[in-house]
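**Student:** only the shape, not the letters, is given here:
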């Protein structure tokens, strides 16, 4: 398997930024899936022995992870990094959430606008790097993994979630036209190998399937737009669908209706790994996880 970064970009990063900038103002009303995945990822910290003093939320959006992280690690200094300035600006507008944990006099998260593939931090800057649903917006996860490994202190932990290849499979089947209609999602096995290639120790990945249901295809499209999650691939269809083509897509998707509802599958991949020689910690997937895989270097397999 070639785990090096793709020579030719296939993600339209400008489109990613535009979509999330447009969604930023009302993002808390549209990020319900991200918040649920965030909650499930946070449960894994129950099985980790770590007392971080410096935390980086990588791809923080408007800070939906802050409350849980600060409640768990009240003395830690939190840095919040996102590519999109309106997301970072929106953090200050949150009336509740992490602010109630920080209190009025405690310093808030340090906002940083930057690319996850080129972090503006010195080596060993953080003890925990947390990333919820960022990786599938990048051309390739490996540069971000390498930057996270570089930015962690010895014994530090990298914990992430992303979406796997079965995500929105119903939508792809309904279009079936060769154009990209979702992001390109990386398989969990490849993610584990990339963590090793980036220099991490004891990488563990697991996955589960979350199925949302909708009354109409338009309702699914509306949720994706509200979350900034519409397709941003360079190979996406350009232009507006004709009424005839849209009617064909609706009919194809409607053939998948079950119990009166349209399913939308999300394959959620969770992973964590250590910088250094690794640590013996109890690890488990969430209840109902399909599989948990521990990775080792290829020469030891």
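**Tutor:** Arrived safely. Nothing here was measured: the structure is a model prediction, and the numbers come from that model. Numbering: from 1, shown residues only.

**Student:** please make it C-alpha for all contacts and neighbour counts, starting now.
**Tutor:** Noted.

**Student:** now the strands for the stretch 151-300 of the chain?
**Tutor:** Counting by DSSP state E, counting those that start in this stretch, the stretch 151-300 of the chain has strands at residues 152-163, 200-214, 262-275, 291-294.

**Student:** which of those strands sits closest to residue 32?
**Tutor:** When the strands of the stretch 151-300 of the chain are compared by C-alpha to C-alpha, strand 200-214 sits nearest residue 32, at 11.2 Å.

**Student:** starting at the chain centroid, how far to the closest one?
**Tutor:** When distances are taken as C-alpha atoms, centre = their mean, to the nearest Å, strand 200-214 is centred 11 Å away from the chain's centroid.

**Student:** for stretch 72-91, same thing?
**Tutor:** Distance of stretch 72-91 from its chain centroid, counting by C-alpha atoms, centre = their mean, is 15 Å.

**Student:** in that stretch, which residues are buried?
**Tutor:** Residues of stretch 72-91 classed as buried by neighbour count (16 or more other C-alpha atoms under 10 Å): 73-74, 76-88, 90-91.

**Student:** same check, this time on stretch 17-34
**Tutor:** 17, 19-25, 27-28, 30-31, 34.

**Student:** save those as TSV, and put in secondary structure too.
**Tutor:** Formatted as TSV, these follow (DSSP: H, G, I helix; E, B strand; the rest coil):
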residue	secondary structure
17	helix
19	helix
20	helix
21	helix
22	helix
23	helix
24	helix
25	helix
27	helix
28	helix
30	coil
31	coil
34	helix
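
**Student:** okay, one more to line up with it:
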């Protein structure tokens, strides 16, 4: 799948998830709340990259004078516009921002970076649009996310059912390659419980997160196969409930001030 087709695929999936997203976004709420503690308030412009339906904008508005929402999905931005919390809503790819250089005071992005084919381009674009002395806080998912779900599926078939996330080493390399960005990294593990694997799969679908796994099995998954996944799931409780782990990385980027 080429880059343009992949981008369109992501936009379609998240567009279809716009109505169910807010109810399912437990992980998003936890991660965004943590990221917000790392964000410095500003009297100027705040750019929310991958803004989704704008559910977090009431809190972000308290950290800035004006808020710009940017998302790949037209449908998600429609929800944002209806809420009227953002000063401006822009449909664009975070890897090629239609924003003037050195025009933004702060950038916020929660759980968007993992859907970008080249996250290093996103970081470069953020550094470009930030004013000197400006900063950005981003959160993304790392390799090892949903490892239990992956292990369970491996006992059932050999198809890829889980999105592939970048390892921490990728971002450590970026940190070394671009020391001028002042990139700081913080990791955490978030555990969420579910009644069963179907509930987990349903939440991922409602979030639009069951998307763009190249080589995934497109055949229908029957009831018996889901039962096998449930049985193979590690660390199940007596009542059948399960726990899923999410490996989260918070990145803080600070652009050097001009001397």
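**Tutor:** That came through, no problem. Computed from a predicted structure; not experimentally measured.

**Student:** how near is the aligned partner of residue 118 of the second structure in the first structure to residue 259 of the first structure?
**Tutor:** If you follow residue 118 of the second structure across to the first structure using TM-score structural alignment, you land on residue 140. Taking C-alpha to C-alpha, to the nearest Å as the measure, residue 140 of the first structure falls 38 Å from residue 259 of the first structure.

**Student:** isn't residue 52 of the first structure right up against residue 130?
**Tutor:** No: under the criterion of C-alpha atoms under 8 Å, residue 52 of the first structure is not in contact with residue 130, lying 11.5 Å apart.

**Student:** which one's more surrounded, the two?
**Tutor:** Neighbours were counted for residue 52 of the first structure and for residue 130 using other C-alpha atoms under 10 Å; residue 130 has more, 24 against 19.

**Student:** can you give me the helices in the second structure?
**Tutor:** Taking DSSP state H as the test, the helices found in the second structure are 3-16, 21-24, 26-37, 57-60, 74-83, 119-129, 147-154, 168-177, 197-206, 223-232.

**Student:** for residue 48 of the second structure, find the nearest of those.
**Tutor:** Each of these was checked against residue 48 of the second structure via C-alpha to C-alpha, and the shortest separation belongs to helix 57-60, namely 8.5 Å.

**Student:** the closest one aligns to what range in the first structure?
**Tutor:** Going by TM-score structural alignment: helix 57-60 of the second structure matches residues 66-69.

**Student:** what lies in contact with that stretch?
**Tutor:** Residues outside stretch 66-69 of the first structure that contact it (C-alpha atoms under 8 Å, 6 or more residues apart in numbering): 42, 97-101.

**Student:** can you rerun that using 10 Å?
**Tutor:** 38-39, 42, 45, 55, 57, 60, 72-74, 76, 78-80, 91, 96-102, 108-109, 130 (C-alpha atoms under 10 Å, 6 or more residues apart in numbering).

**Student:** what's the answer for stretch 204-223 of the second structure, then?
**Tutor:** 1, 6-7, 9-28, 115, 157-164, 198-203, 229.

**Student:** how about 6 Å then?
**Tutor:** Here stretch 204-223 of the second structure makes contact (C-alpha atoms under 6 Å, 6 or more residues apart in numbering) with 13-14, 17, 20-21, 159-161, 163.

**Student:** what do you get for stretch 64-79 of the second structure?
**Tutor:** Stretch 64-79 of the second structure is contacted from outside by 11, 15, 18, 42-53, 86-93, using C-alpha under 6 Å, 6+ apart.

**Student:** mind checking which of those are buried?
**Tutor:** Judged by neighbour count, with 16+ other C-alpha under 10 Å as the criterion, the buried members of the contacts of stretch 64-79 of the second structure are 11, 15, 18, 42, 45-53, 86, 89-93.

**Student:** any chance of the buried residues of stretch 17-34 of the first structure in JSON lines, with distance to residue 125 of the first structure too?
**Tutor:** Converted to JSON lines, the buried residues of stretch 17-34 of the first structure look like this (distance: C-alpha to C-alpha, whole Å):
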{"residue": "17", "distance to residue 125 of the first structure": "26"}
{"residue": "19", "distance to residue 125 of the first structure": "30"}
{"residue": "20", "distance to residue 125 of the first structure": "27"}
{"residue": "21", "distance to residue 125 of the first structure": "28"}
{"residue": "22", "distance to residue 125 of the first structure": "31"}
{"residue": "23", "distance to residue 125 of the first structure": "30"}
{"residue": "24", "distance to residue 125 of the first structure": "28"}
{"residue": "25", "distance to residue 125 of the first structure": "31"}
{"residue": "27", "distance to residue 125 of the first structure": "29"}
{"residue": "28", "distance to residue 125 of the first structure": "29"}
{"residue": "30", "distance to residue 125 of the first structure": "32"}
{"residue": "31", "distance to residue 125 of the first structure": "29"}
{"residue": "34", "distance to residue 125 of the first structure": "26"}
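
**Student:** list the contacts for the most centrally placed residue in the first structure?
**Tutor:** With distances taken as C-alpha atoms, centre = their mean, residue 133 lies nearest the centre of the first structure, 0.9 Å away. With contacts taken as C-alpha under 6 Å, 6+ apart, residue 133 of the first structure has the following neighbours: 161-162.
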